[in-house]
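Student: Sequence and predicted structure, then a few things I'm wondering about:
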Amino acid sequence: MRWTLYPKPDPQKINELTEALGIDSNIASLLLQRGIETFEEAKDFFRPSLDNLHDPFLMKDMDKAVARIEKAIANQENILVYGDYDVDGTTSVALVASYLKTYYPKVHTYIPDRYDEGYGVSYLGIDFAADNDFSLIIALDCGIKAIEKVAYASEKGVDFIICDHHRPGPEIPKAIAVLDPKREDCAYPYKELCGCGVGFKLIQALSEKRGLVLDDLLLYLDLVATAIGADIVPITGENRILAYYGLKVINSNPRNGFKAILKQLKKETLTITDVVFTIAPRINAAGRMKHGNYAVTLLTETDLKLAETYAAEIEVFNTDRRSADKEITEAALLQIKNNKEEDRNTTVVYDPSWHKGVIGIVASRLTETYYRPTLVFTKSGDRLAASARSVKGFDVYNALESCSEHIEQFGGHMYAAGLTLLEKDFENFKAAFERVVSETIEPNMLVPEIKINEEIHLNAITPKFYRILKQFAPFGPGNMTPVFMSRNLKDTGWGKCVGDEKSHLRITVQQDNSPQFACIGFGMGDKLAIATGAEPFKAAYVIDENEWQGTISLQLRLKDITL
């Protein structure tokens, strides 16, 4: 791993912020790294306020979207709320549908089948709408590239409102309204909303027209926070406010679907990381292993007993997902080894039997192992479908765009994308992808990076220091958990490998005459010799809490150690 230390902010600014806030200079430095330079900015950061959310009508076409929904309600039209089968899509559908149903009954939901229909707006979904007298589809977390499909719907007398957050292509669909902050002609101040975030702006606009206030929408924010975490969008600006209040709802008054999941987990207070690794995989498992409808049903259920039944079903899907994920990852790693492809700049693997629902997870696992842009393909009908994952700093979406002559369809973000192509084009695509990545990626991007915020002495780690650090949460892209570095550390003599396979490192460290701190390094068992050797070492770590037999103490969660 390469360690990169953030540049030290201007010492004068550190002093000014330290005095203005009455805080430690290390905390002031962390705030400045996040672009927070004044007392007022710090206040907004530490005390996120719903008052700082932007006016939803600043988003292009919002007025048209609201007018069309109001017209549908006035004319007693049937409205179909349509969304993708992943966490962002299913939470978006649950959000908008449950909101509309509070005052209008003729609202139904539709999630495309991952296998029969694939990602995004489908012709089958449009036919379903037309055949069942739905004259308005509200598409969430998809649709920004559905040019032909929106035109097809129009011919069938079905109007579209699109709420998306993916990058548009050169043409915008001719829908009644297209809400997407990433549109070049959209002046909305915050561009990084997830699909559920765009859905929230829609219900915020509808609420304003109905004379409601933001507090009336608080209970929908558990869904928004879950989507923000799962979709790995930046936790800055509006996303940070929405995630902050959404976590409060999850921890104090969650919807019954979440209550049912949390009851199985037996965990009391959830962070955004807990949401990403506990709630999100279960919601995702429905669409991966069975059908996304199961997730929407769970998230909109008002009867707790029924919600518990649905959550138990989804837990089975999640267990199956874990098993498929492990099996396919092992097979993919073997394929790379057998094909002697360890030295490439990309990973591209394919097996027609692999479960389409887990190839995205497998792509993430392979990226962890080989740390390079990765594509995992499987058979999907008469096409091949793939999930793409990237490494820090490399735009896999742009790389796919450069290979588009071999691709039928693709979409996504800088770090995650999906595509389909014809089987005859696979080898040509694989060669083109390797060539494009090799020509454009910087060599250091292929080495995992630890970005270190501050070098500190262990004496700086006090309960008060940690109490303020906790207030930097919720953490995520754009506001990552602070990583610290300390030098000249020594193990106090109790270092050992722990865990079923002895793959984790547990040590207790001291620096000069500092207090001693317990450390855990997950997957770092191979570093035991460095930790327990005669030479002092340096460590990169985050600070967190460890609870043992009812006692809570500060511990260091190691990211890496080296001499």
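Tutor: Looks like it arrived, so ask away.

Student: For the rest of this, base every contact and every neighbour count on C-alpha atoms.
Tutor: Fine.

Student: Name the nearest residue to D526, sequence neighbours excluded.
Tutor: Spatial nearest neighbour of D526, chain neighbours left out: S503 (7.4 Å); criterion: C-alpha to C-alpha, 6 or more residues apart in numbering.

Student: Measure how buried N15 is and give me the count.
Tutor: 15 (other C-alpha atoms under 10 Å).

Student: Sorry, slip of the keys, the one I care about is Y370.
Tutor: So Y370, with other C-alpha under 10 Å, has 19 neighbours.

Student: contacting residues for it?
Tutor: Y370 is in contact with E342, T347, counting by C-alpha atoms under 8 Å, 6 or more residues apart in numbering.

Student: Relative to T347, how far out is it?
Tutor: Per C-alpha to C-alpha, to the nearest Å, Y370 is found 8 Å from T347.

Student: Show me what the longest helix seen in the chain is packed against.
Tutor: Longest helix in the chain, counting residues (DSSP state H): helix 304-338. Applying 3 or more C-alpha pairs under 8 Å, 6 or more residues apart in numbering; DSSP states H and E, one finds that helix 304-338 contacts helix 256-265, helix 280-285, helix 293-300, strand 347-350, helix 359-370.

Student: now do 6 Å
Tutor: When contacts are defined as 3 or more C-alpha pairs under 6 Å, 6 or more residues apart in numbering; DSSP states H and E, helix 304-338 packs onto helix 256-265, helix 280-285.

Student: Dump the ones you listed to JSON lines, plus mean neighbour count.
Tutor: Output for the helices and strands packed on helix 304-338, formatted as JSON lines (neighbours: other C-alpha atoms under 10 Å):
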{"stretch": "helix 256-265", "mean neighbour count": "19"}
{"stretch": "helix 280-285", "mean neighbour count": "25"}
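
Student: Turn those into TSV, including distance to W354.
Tutor: What follows is these, written out as TSV (distance: least, C-alpha to C-alpha, whole Å):
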stretch	distance to W354
helix 256-265	28
helix 280-285	16
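
Student: for these, which one sits closest to G195?
Tutor: Using C-alpha to C-alpha as the measure, helix 280-285 is the one of the helices and strands packed on helix 304-338 that comes nearest G195, at 14.8 Å.

Student: Next, the residues that contact the closest one from outside, please.
Tutor: D86, V87, A295, F317, N318 (C-alpha atoms under 6 Å, 6 or more residues apart in numbering).

Student: Burial check on the third one, number of neighbours?
Tutor: Around A295 there are 27 other residues, counting by other C-alpha under 10 Å.

Student: what does the last one give?
Tutor: Each residue near N318 was counted by other C-alpha under 10 Å, and the total is 20.

Student: So the residue nearest to it when sequence neighbours are not counted versus L17, what's the distance?
Tutor: Leaving aside its sequence neighbours, N318 sits nearest to A285 (C-alpha to C-alpha, 6+ apart; 5.1 Å). A285 is 46 Å from L17, where distance means C-alpha to C-alpha.

Student: ok, now L333?
Tutor: For L333, the distance to L17 - C-alpha to C-alpha - is 50 Å.

Student: Please compare the first structure with the one that follows:
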Amino acid sequence: MKWISKQSPENKKIEQLSFELGIDKTLSKLLVMRGIDDFEKAKKFFRPTLNDLHDPFLMKDMQKAVDRILLAIQKEEAILIYGDYDVDGTTAVSLVYSYLREFYPKVATYIPDRYEEGYGISFQGIDFASDNEITLIIALDCGIKAIDKVLYAKEKGIDFIICDHHRPGETIPAAAAVLDPKRTDCPYPYDELCGCGVGFKLIQALQFARGLAQKALYEYLDLVAIAIAADIVPVTGENRILATYGLKMINENPRPGIEAMLKSSTKSHYTITDLVFTLAPRINAAGRMKHGRYAVEILTERNIDKAQKYAEVIEINNQDRRAVEQEIEKEALAQIIELQEENQFSTVVYAEHWHKGVIGIVASRLIENYYRPTLVFTSSNGKLAASARSVSGFDVYNALEECAEFIEQFGGHKYAAGLTLLPENYDHFKRKFEEVVKNSIPETSLEPQILVDSEIDLTEITPKFYRVLKQFGPFGPMNMKPVFLTTGLRDNGYGRKVGADEKHLKVNVIGGGEGQTYGAIGFGLGHKYPVICSGKPFDAVFTIEENHFNGQVSLQLNLKDICAEDLS
């Protein structure tokens, strides 16, 4: 890994903020690097409040959406809440459905089958609505490119309200309302909401229109926090406020489904990272291995005993998902070697039998082995479907746009996307994608990097320092845990490889003029053991965290990498 130090801001700004806040200069530097350079900005950062959420009616078409829903309720129309099968989609459906059913009975949910219908709005889903005399569909986390589907629904007397956050195409669907902060004609001040976040803005607007207190909506923010974590959206601005209060709900008063899924966990406090690695995979497993409707069932269930039964089934799905994912990853790695493609600028692999539900996870895993934009294809309903994942600094969505001549359909974000194409276009696409990546990927994106926020001496890491640092959270994209660099460290002699396969590193590091000692863990750094056992000084990049063990809480360093000048 390449260590890159971030550019330090002006000393004058750092010193001024340090004085105003009465905090360590290193902490002040970290704040200024995040654009927080005066007392008022710091106050908003450290004390996020729901009063700072934007007016939902600033979003293009929000008034139209609210008027159409209230008209449907007045005319006693049946409403269908339709969403994608991933975490963002299922949490969004659970949120809007839970809100509406509190005061309106004629509301149902629909999650498309990943394998029969594919991503987004389907003709089958519209036919389901028509067969059940549903005249309004609220689509969440999908629909921004469903031009033909919306027209098909209109022919059947069905209106659509689209709540999406993906990039629109050149044409906006002719729906009753299209809520998407990424619309070029949308004046909403924050465009990084996830699909569930857009759903929350919709119910916030409905609550305003009904003349009811906004406080009643706070119970839904647990779902928004999970979606923010799972969809890897920036934890800045409005997302940071929503995530802060959503995590508060999860930690203090979790809904039955969340409580049931967390029952086997030993943690007493959950962060965004915990949601990514604990809750999100379980919610996703339902849609990946069985059907996304199971995720909606557990997230909307009010009875803890029923929720526990759902959780047991989902846990089995999650274990199955892991086994399938590991097998596909093994086959994909073998394919790359067999085709002698280790040195290409992109990774594109395909096998018709690979499970469509886990190819996105496998793509992420392949990036850990070969650091480059990656697509994993499988067969699906006579076509090839792929999940794309990218590396830092490379926009895979833009790259796919340049390959559009060979693609049937695609959508997504800068770092994650999905697409389908005809089997006869696979080789053409693969060559074109490699060409596009080769000609456009920045050199800095060709190797994994660790961005270092600040160099620090171990003596600076005090309980007070960590108490302030902890309030920088919740951490996530664009507000990551600060990464520190310390040089001239030594192992106290008890460093060792740990874990069943000895993949990890456990060490007590000594550094600083006063010989300060801290425990440290390096996940996946077992191969660096020779660096620490040589007896020579080494440098380390790390984050700081709390270690809970046997009822005791201590600070420890979470090592990201270590190196010594005279060792490779």
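Tutor: Great, that's in hand. None of the values given here were measured: they were computed from a predicted structure.

Student: just to revisit the earlier point, comparing the longest helix of structure 1 with structure 2, how large is the average distance?
Tutor: Comparison of helix 304-338 of structure 1 with structure 2 after fitting gives an average deviation of 0.7 Å (mean C-alpha distance after the TM-score superposition for structure 1).

Student: what about that helix, distance to the chain center?
Tutor: 19 Å (C-alpha atoms, centre = their mean, to the nearest Å).

Student: try stretch 369-385 of structure 1
Tutor: 20 Å.

Student: Please, where are all the helices along the stretch 351-500 of structure 1?
Tutor: Remark: helices assigned in the stretch 351-500 of structure 1 by DSSP state H, counting those that start in this stretch are 359-370, 396-402, 426-440, 463-470.

Student: Could you find the closest non-adjacent residue to the most centrally placed residue in structure 2?
Tutor: Per C-alpha atoms, centre = their mean, the C-alpha nearest to the average position across structure 2 is that of I232, at 2.2 Å. Closest residue in space to I232 of structure 2, ignoring its immediate chain neighbours: P477 at 6.6 Å, by C-alpha to C-alpha, 6+ apart.

Student: how much space is there between that neighbour and L95 of structure 2?
Tutor: With C-alpha to C-alpha as the criterion, P477 of structure 2 and L95 of structure 2 are 23 Å apart.

Student: who's more crowded, those two?
Tutor: Counted by other C-alpha under 10 Å, P477 of structure 2 and L95 do not tie: L95 has more neighbours, with 27 against 13.

Student: how many neighbours does P234 of structure 1 have?
Tutor: By other C-alpha under 10 Å, the burial measure for P234 of structure 1, its neighbour count, is 21.

Student: how about it, secondary structure?
Tutor: The three-state assignment at P234 of structure 1 reads coil, by DSSP: H, G, I helix; E, B strand; the rest coil.

Student: H504 of structure 1 contacts G525, doesn't it?
Tutor: Yes. Between H504 of structure 1 and G525 there is a contact under C-alpha atoms under 6 Å: 4.6 Å.

Student: Return every residue with contacts to both of the two.
Tutor: C497.

Student: quick one: contacts for the nearest residue in space to D159 of structure 1 that is not next to it in sequence?
Tutor: Nearest residue to D159 of structure 1 in three dimensions, chain neighbours excluded: L136, at 4.7 Å (C-alpha to C-alpha, 6+ apart). Contact partners of L136 of structure 1, counting by C-alpha under 6 Å, 6+ apart, are I79, V158, D159, F160.

Student: cool, and D395 of structure 1?
Tutor: M414.

Student: Mind doing that once more with 10 Å?
Tutor: Contact analysis of D395 of structure 1 by C-alpha atoms under 10 Å, 6 or more residues apart in numbering lists P373, R389, H413, M414, Y415, A416, A417, V437, T440, I441.

Student: same deal with I203 of structure 1?
Tutor: P56, V66, L95, V96, A97, Y99, L100, G197, K209, L217, Y220.

Student: so the closest residue to the last one other than its chain neighbours, which of the three states?
Tutor: This points to Y220 of structure 1. Leaving aside its chain neighbours, Y220 of structure 1 sits nearest to L95 (6.4 Å; criterion: C-alpha to C-alpha, 6+ apart). The three-state assignment at L95 of structure 1 reads helix, by three-state DSSP.

Student: L95 of structure 1 against A225, yeah?
Tutor: No. Between L95 of structure 1 and A225 there is no contact under C-alpha atoms under 10 Å: 11.6 Å.

Student: Quickly list what's touching both of the two.
Tutor: Common neighbours of L95 of structure 1 and A225 (C-alpha under 10 Å, 6+ apart) are C196, G197.

Student: thinking again about what came up before, start and end residues in structure 2 for the longest helix of structure 1, please.
Tutor: Here helix 304-338 of structure 1 aligns to structure 2 at residues 304-338, judged by TM-score structural alignment.

Student: Report the buried residues of that stretch.
Tutor: Neighbour-count burial for stretch 304-338 of structure 2 flags 304, 307-308, 310-311, 314-315, 317-318, 321, 324-325, 328-329, 332-333, 335-336 (criterion: 16 or more other C-alpha atoms under 10 Å).

Student: Equivalent analysis for stretch 364-374 of structure 1, please.
Tutor: Buried-residue list, stretch 364-374 of structure 1, by 16+ other C-alpha under 10 Å: S364, R365, L366, T367, Y370, Y371, R372, P373, T374.

Student: do you know how far the second one is from D512 of structure 1?
Tutor: Taking C-alpha to C-alpha as the criterion, R365 of structure 1 is separated from D512 of structure 1 by 39 Å.

Student: before we move on, what about T329 of structure 1?
Tutor: For T329 of structure 1, the distance to D512 of structure 1 - C-alpha to C-alpha - is 44 Å.

Student: Return the residues in contact with the aligned residue in structure 2 for V391 of structure 1.
Tutor: With the correspondence set by TM-score structural alignment, V391 of structure 1 lines up against V391 in structure 2. Taking C-alpha under 10 Å, 6+ apart, we find V391 of structure 2 in contact with 364, 367-368, 371-374, 414-416, 441, 445-448.

Student: give me that answer again for 6 Å
Tutor: Here V391 of structure 2 is in contact with R372, P373 (criterion: C-alpha under 6 Å, 6+ apart).

Student: Fine by me, thanks again.
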